[in-house]
Structure formats: structure tokens, C-alpha cells
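>>> just a sequence and a predicted model for now, questions to come.
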Amino acid sequence: MTTAASKRQRLATRLTQPGIITAPGIFDLISARLADRMGFDVLYMTGYGTVASYLGLPDAGLATFTDMLNRASAFAQATETPIIADGDTGYGGLLNVAHTVRHYEAAGVAGIQLEDQEFPKKCGHTPGRRVVPLEDMVRKVKVACEARANDDFLIVARTDARTTLGLDEALRRAEAYSKAGADILFVESPESEEEMQRIASAFEKPVLINNVEGGRTPVLSKSRLEEMGFKLAIYPATGFLAMGKALEEVYQGLQKDDVAAGTQGRLYEFDAFSRLMGFEAVWEFEKAHAE
């Protein structure tokens, strides 16, 4: 199993190399295992998807630090690929932020995303989000950087100011978070290609773009995003939206008289899925210890 330190170092090195980095959203251990075997440079633990799959609740500040740490740890242990994990607002004040960063790092993920929303936070592509004063988030970023044990553990600083305070304020905040020590900058929910271009070209540090199908931001090709200057493109919703659609269709098929016709061509092959989940190791163990 690859160590957490080597995963972090691998991602930190990749960020210095040319080319945009694609990060699919993982939200449960099936999605994590599937994505892990596909050769991505990094995976993104989506807060929306993780809260939905783990608790069956909306991403509205209802998941606790313990809930999210549990999932981050499980994902990190089950995968060889570096993971950036959603850490919401840090789950409280400055002491909580330090506590969160230390435990996420100890859990084995390669980085944490922290945002400047007021608590309780909301999904970044939903209305009604409010942000804390800039100075408060600057202090959170500084504390997060101080709390990590190794500089390869990445701090992703996100601002949700665009929707309520405008793009200029969002850019001002991202610049302040950069000066506070953030490794990756994340301006949430730009609403046009022109805004995306301004964001991508505004900073020296790597800039992340959030691609949410049906969200507030245009979803562009990876080549266009790279041309703009984005370094990291996350796709947090793609997996669970695809899963939801697929499950709905096959469950509808189960309601029909001809079940096989309703599931034909829509199912992962059972033996392959068993191997994906690690049954080969179980079979080998049983052979080695057969009486």
C-alpha cells in the first residue's frame, strides 16, 4: 500500500508539471475504488456527494467533523491515489480548524479544502450562501498552514463571495488567502466564461475550477480550461449524478415483468465487481489456509 507521505509528494510534484489535472468526485467506497484504478492524478472527496451517500442529507452544514473525518479516512485507506478532501468551514473557530487539519492529515488524505462561508455552510451551487469577514478566513488559512505537519499536505482555500458580493470581492479574497499561505485557490461559482478567464489568469498559484453539471458555472472542455490557465479541474457531482440516473433506470426495470430486458447492458459484470471490491485477496487467503 502506498504511504500517505508518498501520495502527497506525488501530488505536490504533479502540480509543478505542465498540464491540467482532472479530479473526479468520489462519494462512497465504490466510487473511490472505481476511480482509484483509472490512473487519475488525484481524487476529490465531494462534500455534497459524501453527505448524501453517508447520511442521506443535503450538504447544508449537517455533517459533523466526525462524519467527514470518518469518510476521509476510509477513502484514503482504500485507495492508492492522492485525495483532496472537503473540510467545509473547518467545523468551528481557529482551534477547530487546527484540529481538523491535523486529523485530516493523519487520516491520510493529501489535502484539505476550507471555505469562507458562514456556518452552517451550503453547497456552492445553491442560493443563500453568506461569507465570513475576509480577515476571519485569512486567520483560518494561516492556522491551517501552521497546523499541518508537512508542507506537502495541501491547503485549498475556497471563497464563495462571488454569488453574493461579486467577482471583484471574490478575487480580492482569493489573493488574501494566497498571501496567507494557501497552496491552491478556489473561487466558487463563476457565472460566465469571461469570469472564469479572469479567475484563471489572476494568480501565480494553482487555481481550481469546479465543474458541476447543472450548476452556476459553464462546464467547458478540459483543453479550454487549460488554455484559460486553470491547473485543477474537479468534477464532484458527475459520479453521483450518473449513479442516480443509472439506479433509477434499472430499478424501473425491476418493476417490469421482464426484469432481464430492463437491466440488459446496464450492469457491471458480477465477477469483475467482486474483484474490484477485493474478493481475490479473500479467495487467496482461503486457499492458503484451507484445512
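Thanks, I have the structure now. Numbers count the residues shown, from 1 in each chain.

>>> for the rest of this, base every contact and every neighbour count on C-alpha atoms.
Fine.

>>> ok, Met45 - contacts?
The contact partners of Met45, by Cα atoms under 8 Å, 6 or more residues apart in numbering, come to 25-27, 72, 83-86, 236.

>>> give me the most central residue, this structure.
Most central residue of the chain, judged by C-alpha distance to the mean C-alpha position with Cα atoms, centre = their mean, is Tyr44 at 2.9 Å.

>>> distance of the nearest residue to Ala110 once chain neighbours are set aside relative to Trp283?
Taking Cα to Cα, 6 or more residues apart in numbering as the measure, Ala110 lies nearest to Arg8, with 4.8 Å between them; neighbours along the chain are not counted. Distance from Arg8 to Trp283, counting by Cα to Cα, to the nearest Å: 32 Å.

>>> could you do Lys121 as well?
45 Å.

>>> higher neighbour count, the two?
Applying other Cα atoms under 10 Å to Lys121 and Trp283 shows that Lys121 carries more neighbours, namely 20 against 10.

>>> wait, the more buried one sits on Gly87?
No - distance between Lys121 and Gly87: 11.0 Å, which falls outside the contact criterion (Cα atoms under 8 Å).

>>> how many neighbours does Glu218 have?
Glu isn't right for residue 218; it's Pro. Using other Cα under 10 Å, Pro218 has 17 other residues around it.

>>> which ones are touching it?
Residues in contact with Pro218, defined by Cα under 8 Å, 6+ apart, are 191-193, 211.

>>> now do 10 Å
For Pro218, the contacting residues are 189-193, 196, 210-212, by Cα atoms under 10 Å, 6 or more residues apart in numbering.

>>> adding another structure so you can compare the two:
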Amino acid sequence: MTPSLPDLLRRPGIVVAPGCHDALGARILRQAGFEAIYMTGNGLSASLIGAPDLGLLTMTEMVARGRAIAASIDVPLIADADTGYGNLNNVVRTVREYEAAGVAAIHLEDQATPKRCGAMSGLSLVPPAEHAAKLRAALAARRSPDFLVIGRSDARLVNGFEDAVQRGTAYAEAGADLVLLEMLQSPEEMREAVARIPAPMAFNVVEHKVPPLTAREIGELGFRLLNYPVSSTLAYAAMMRGFAESLRRQGTTLAPEAPPLLPLHDYEEILGLREAYH
């Protein structure tokens, strides 16, 4: 039986959950051996509507993609749930919709509406008491204790490290299953946050925005869950740009310098075509 996310977190070591924006990416990550997957809001905004992560997607759009990704894999899916899409009543519905969709965990962030990707400038935050109330509402709304609620703060780049830790502590005291502080800027900050916040800690790797540490190094600092939210979407965008430029320049997809294409047989294997025939 596939371990639940709480089961994975009870094991020694860090749980690594690479991000993806679609079910194909989720299947590839799972077949590579990862035991948890992350659904990126940034990547979904790019892949669904071709727009930056500015809070443009609705809860129903996010949940629909979460349902499709969760159904395509046999491991826990952790999902971005932005700010909960409104007030406390919206947060209750958000939790119930994500849980019913088969998602294993969500994180709720303390940004004001309209929100932005945590790596962007110009973020604004709600008071920590307001976000703590959302987290309590989310925890009360879940039907299974195995559905985890992660309290996220984007305060580090807005108000500094100390405010981020104080907010993380408030979210832990509100009962969040894990706490996620975005954009910690050094291993020292990371280590101190783990030591001071009374809850298991998650970390998001956004390349060139946080310290360039390996998963092992981040685990050694005391973090329990590690997400790579937008990395695979950046890889996809780089591949697609190279593919488009090569095809436009060469007039063929088979030029020697063109990006390599996955053999059709391998592609069908990823999707389980052989099993579908039985």
C-alpha cells in the first residue's frame, strides 16, 4: 500500500516533492521514483492561461487540475491553494474541494488579495491573526486528519526574517501541520527558523532566489518536506523555446542540433498504453 503523506513524514529524512503543472509531468516524476508530487500554482497559471502567477486562476480551476493530477499517480499530491480564495467560508470550501479531489495536502499563504508568486516583488500581507484564523478554519473543515494543512508565510522579503519567524510561530500555534517560510536567504536563517518554530518545516526551492543547497543539505538543516514548485515548468519552457526556434530556423524537427524528441514508444510507456490494452 502506498504510504500517505503523514506516513512519509514520520520516516527519517526529508520528503522531496518535485513540482509539475500537468498529469504527464506527474507521471514522469513518479516513474523516476519520487514518493510525493507538488502541484504548482505558478506553473498552472502559465500552462492553463499563459499568464504570470498573479492570483488569476480560480479555486475551481486549481481543484480540477489537482483532481486530474492526483488521479494519474499513486503517491500523495501537495497542492498550492493560494490564499484560500476568499474569507473563512471560502477557505472551508477550498479544503473540502481539494480533499474530495484526492489531494493530500495544501498550503495557504498569508498574502493580501490580489496575491502574487512569492518570488515576485510588490507583495503585501494580511495580519498574522487573520491568516491564523484561516488555518484554524481549514483544519476544522478537513474530513480526514491525513489531509494536511501547511501554513505559509511570504513575509521574509516584505518585512524581514524576524517577522517571518513570528508569523510562522503563530501559524504553528494555530495548529498547522507544517509551516513554510518562503524565500529564506541563508542556511543560517533556515536553521534558525527550524529551531524556533514549533512545527515541522517545509521549504520551497526557487532557483536563484534561495540558497543553492541540495535536498540532503536542506534535510540536514531540519526540514521535513522539500518542494521544487516551478523547476519543471522552467525546464519545459526552456525546451519549448529551443524546439520552437529550431523548427522555425531549420524547417524540421529532426535537425542534428534540434532538441531531442522522446521516442514514441517511451512516451507511450509513460502513459501506460500497454496496460490499457489489457
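Thanks, I have it. The structure presented is a predicted model; accordingly, all values stated were derived computationally and were not measured.

>>> picking up where we left off before, report the set of residues contacting both of Lys121 and Gly87 of structure 1.
Listed contacts common to Lys121 of structure 1 and Gly87 are Glu115; contacts here mean Cα under 10 Å, 6+ apart.

>>> ok, which stretches of structure 2 are strands?
Remark: strands of structure 2, listed N- to C-terminal, are 15-20, 37-39, 77-80, 105-109, 148-153, 178-181, 201-204, 225-228; assignment by DSSP state E.

>>> quick revisit: which residue lines up with the residue nearest to the centre of structure 1 in structure 2?
In structure 2, the residue paired with Tyr44 of structure 1 according to TM-score structural alignment is Tyr38.

>>> how near is its match to Ala172 of structure 2?
For Tyr38 of structure 2, the distance to Ala172 of structure 2 - Cα to Cα - is 21 Å.

>>> what's the answer for Ala138 of structure 2, then?
Ala138 of structure 2 sits at a distance of 13 Å from Ala172 of structure 2 (criterion: Cα to Cα).

>>> sec struct for the residue nearest to Ala110 of structure 1, please.
The three-state assignment at Arg8 of structure 1 reads helix, by DSSP: H, G, I helix; E, B strand; the rest coil.

>>> looking at it, it is touching Ile112, isn't it?
No - under the criterion of Cα atoms under 10 Å, Arg8 of structure 1 makes no contact with Ile112, lying 11.5 Å away.

>>> shared neighbours of those two, which are they?
Shared between the contact lists of Arg8 of structure 1 and Ile112 (criterion: Cα under 10 Å, 6+ apart) are residues 83-84, 105, 153-154.

>>> Asp59 of structure 1: neighbouring residues, count only.
For Asp59 of structure 1, which is what you asked about, the neighbour count (other Cα under 10 Å) is 22.

>>> go on, Arg241 of structure 2?
Around Arg241 of structure 2 sit 12 other residues, with neighbours defined as other Cα under 10 Å.

>>> could you do Lys122 of structure 1 as well?
Using other Cα under 10 Å as the criterion, Lys122 of structure 1 is surrounded by 22 other residues.

>>> same thing with the one 4 residues further on?
Residues within reach of Thr126 of structure 1, counting by other Cα under 10 Å, total 13.

>>> cool, Ala235 of structure 2 as well?
Counted with other Cα under 10 Å, Ala235 of structure 2 comes out at 10.

>>> repeat that for Gly25 of structure 2.
Taking other Cα under 10 Å as the neighbour definition, Gly25 of structure 2 ends up with a count of 20.

>>> let me see the contact set for it.
Under the criterion of Cα under 10 Å, 6+ apart, the contact partners of Gly25 of structure 2 comprise 18-19, 31, 37, 69, 72, 232-233, 236, 270.

>>> Glu109 of structure 2 - nearest residue in space that isn't next to it in sequence?
In space, not counting the residues next to it along the chain, Glu109 of structure 2 is nearest to Arg152; the distance is 4.5 Å by Cα to Cα, 6+ apart.
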